[in-house]
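Undergrad: Build me a model:
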Amino acid sequence: MLLLIHGHPFDRTMWDPQLARFDAIAPDLRGYGTAEPASGVTAMSTFADDLAALAPDRDLVLCGLSMGGQIAMEFHRLYPERVRALILCDTTARAETAQSRQERLDMADRLSREGMEPYAREVLWKMVAPGADDAAEHVLKMMLSAPPEGAAAAQRGRADRPDYRESLTAHPVPTLVIVGSEDAYTPLEEVKHIPATHLVEVKGAAHLPNLERPDEFNGAVARFLATL
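TA: All right, here's what the predicted structure looks like:
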């Protein structure tokens, strides 16, 4: 089973181009979209446990982008026997630094205080590369629709996530890493810290290559799935 895990502050519709191509499931995460509301702190382990209950299968192929990639790695850390392969997109396996941890906590407080709109408009053209107007429209709609308290709770949980490189190395599985060449959040040098069997750089895309360059993204996923 291919399980698609969305990023922050999005919802399952970020995977529309992939759901049209692959036999997959793409749930809304706790605190986002139509899922159960959240507040306070949503730990990475809580997201992983939610997915484990939703998809009790073994031989799962987990595909996650950004926060979704970190949730996929958390699932792999907690349930390694259930993971057949990983597809990790525009994400990082490293834990937060003291500075970046505080920045996440500050952002969580900001989202609770201001709502989603100031943040969404501020980061839109880092999420997608200039010129990707259709993707930008979709991304802005998702961000503006995200519940602020759910998004803030996830940010607090991400602030305390572990370093996943040890668990990825201890329980190796086939791993595809995909990154947009213009991604300012997780550039190529950052994703190279993830132990990977395949690495694909999507030229011209920023943080959401699955929406910005869906044909290239889907092609990379299809080729990887064919090797399993």
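Undergrad: From here on, just use CA atoms for contacts and neighbour counts.
TA: Fine.
Undergrad: At which residues are the strands of the chain located?
TA: 2-5, 24-25, 60-65, 83-89, 175-180, 198-202 (DSSP state E).
Undergrad: relative orientation of the fifth one and strand 60-65 in degrees?
TA: Strand 175-180 and strand 60-65 are oriented at 20 degrees to each other (axes from the mean of the first three to the mean of the last three CA atoms, to 10 degrees).
Undergrad: Quick one: list the elements packing against strand 175-180.
TA: Other helices and strands packing on strand 175-180, by 3 or more CA pairs under 8 Å, 6 or more residues apart in numbering; DSSP states H and E, are strand 83-89, helix 188-191, strand 198-202, helix 214-226.
Undergrad: this one as well, want them side by side:
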Amino acid sequence: MPTLETHHGAVLTYDDRGTSEPALLLVHGHPFNRSMWHPQTEHFAERGFRVVVPDLRGYGESTGPAVTSLKDFAHDLIALADHLGLATFVLGGLSMGGQIAMQTIADHPQRVQALLLADTFPTAETPEGRRNRRAAAGRVEKEGMRDYATELLPKMVSPRTRAKNAEVTEHVFTMMRTSAPAGAAAALRARALRPDYRVTLEQVEVPTLVTVGSEDEFTPVADAQLMHRLVAGSALAVLEGAGHLPNLESAAEFNDVFGRFLNPLRPRPDPQAEER
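TA: So this is what the prediction gives:
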């Protein structure tokens, strides 16, 4: 797999499939890795899009100094886009990845051509939430990821998915339990300190798609509706029966919704070029 060593010592592993515009840069959530986006990588690369999917620093096969804020992740994404020659790109993120996407568009609005916010929320952490994230960080450092992953799984995927899709359920559990505790802990502490992104969303001027699973316990439909109201002209899609990971749980429906959003962004053929 290709890798990039950034100027601050992070080594990012990523997939880069397809060649045509617009390029999609997809950001996974916690505690996952780039394989979370496998159904989208395959689907959209086969349809001509360039799809770039990194492991975030501290996750999957990526390494480097521990992050201290979501800005560190955003800097990594821009470094990867620069390395690949992506002047602009469609930026998509799920859960923590959505918050990293919001941080990225806040810091580098000129780089983002369009935005996908999946199963995420924009508000700053509450005092109780900060305590819980810091406690979870200490726990995974001390105990590892297995028990943490076991407890999270019923909230990550819907009852329908657990009952009818053992392959997706096992994939989600495997990603969680094999995540590096140090990377997961650093990200938990960084998320505890995240800012409020509601003003950022009010300033977004690019096409935006908000998606959410109807059964999502972590970021329920009301969170998606809030983001939809904040981003003028945005589209909202609720994927019925899916939990926190509709891109895996309802991959065909998710790809259809995302594909219809992306199609108007494709470059139009030049009629004069065809005549020549």
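Undergrad: May I have the TM-score of the superposed chains?
TA: Once the chains are laid over each other, their TM-score by TM-score structural alignment, normalised by the length of the first structure reads 0.96; 227 aligned residues with a CA RMSD of 1.2 Å.
Undergrad: before we move on, the earlier item: redo the helices and strands packed on strand 175-180 of the first structure as CSV? Include distance to residue 111 of the first structure.
TA: CSV is the format used below for those (distance: least, CA to CA, whole Å):
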stretch, distance to residue 111 of the first structure
strand 83-89, 24
helix 188-191, 26
strand 198-202, 30
helix 214-226, 30
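Undergrad: Most tightly packed of the ones you listed?
TA: Among those, the stretch with the highest mean neighbour count (mean count of other CA atoms under 10 Å) is strand 83-89, at a mean of 25.
Undergrad: and residue 136 of the first structure, which of the helices and strands packed on strand 175-180 of the first structure is closest to it?
TA: Using CA to CA as the criterion, the shortest distance between residue 136 of the first structure and these is 13.5 Å, found for helix 214-226.
Undergrad: Where in the second structure does that closest one fall?
TA: The counterpart of helix 214-226 of the first structure in the second structure, using TM-score structural alignment, spans residues 251-263.
Undergrad: ok, back up a step: which stretch among the helices and strands packed on strand 175-180 of the first structure comes nearest residue 140 of the first structure?
TA: It is, among these and with distance given as CA to CA, helix 214-226, at 17.6 Å.
Undergrad: Give the other helices and strands that that closest one contacts.
TA: Contact analysis of helix 214-226 of the first structure by 3+ CA pairs under 8 Å, 6+ apart lists helix 16-19, strand 175-180, strand 198-202, helix 209-212 as its packing neighbours.
Undergrad: If we go by neighbour counts, what in the longest one is buried?
TA: Applying a neighbour-count criterion of 16 or more other CA atoms under 10 Å, one finds 175, 176, 177, 178, 179, 180 buried in strand 175-180 of the first structure.
Undergrad: Need those residues in TSV (columns: distance to residue 158 of the first structure).
TA: Below are the buried residues of strand 175-180 of the first structure laid out as TSV (distance: CA to CA, whole Å):
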residue	distance to residue 158 of the first structure
175	22
176	22
177	20
178	21
179	20
180	22
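Undergrad: show me the contacts for the residue nearest the centre of the second structure.
TA: In the second structure, the C-alpha closest to the average C-alpha coordinate belongs to residue 93, at a distance of 2.4 Å (CA atoms, centre = their mean). Residue 93 of the second structure makes contacts with 26, 27, 28, 29, 99, 100, 101, 116, 117, 118, as judged by CA atoms under 8 Å, 6 or more residues apart in numbering.
Undergrad: Could you check how many residues crowd around the fifth one?
TA: This points to residue 99 of the second structure. Other residues near residue 99 of the second structure number 28, with proximity taken as other CA atoms under 10 Å.
Undergrad: Please pull up the equivalent of it in the first structure.
TA: In the first structure, the residue paired with residue 99 of the second structure according to TM-score structural alignment is residue 70.
Undergrad: Helices of the first structure, residue ranges please.
TA: Applying DSSP state H to the first structure gives helices spanning 16-19, 44-54, 67-78, 98-114, 117-127, 133-145, 148-159, 165-170, 188-191, 209-212, 214-226.
Undergrad: Correct me if wrong: the match of residue 99 of the second structure contacts residue 93.
TA: Yes - under the criterion of CA atoms under 8 Å, residue 70 of the first structure makes contact with residue 93 at 6.8 Å.
Undergrad: surely residue 261 of the second structure meets residue 209?
TA: Yes - using CA under 8 Å, residue 261 of the second structure makes contact with residue 209 at a distance of 7.1 Å.
Undergrad: how close does the closest residue to residue 138 of the first structure other than its chain neighbours get to residue 219 of the first structure?
TA: Here the nearest residue to residue 138 of the first structure in space, its sequence neighbours aside, is residue 14; by CA to CA, 6 or more residues apart in numbering that works out to 7.9 Å. In this view, residue 14 of the first structure and residue 219 of the first structure are 17 Å apart by CA to CA, to the nearest Å.
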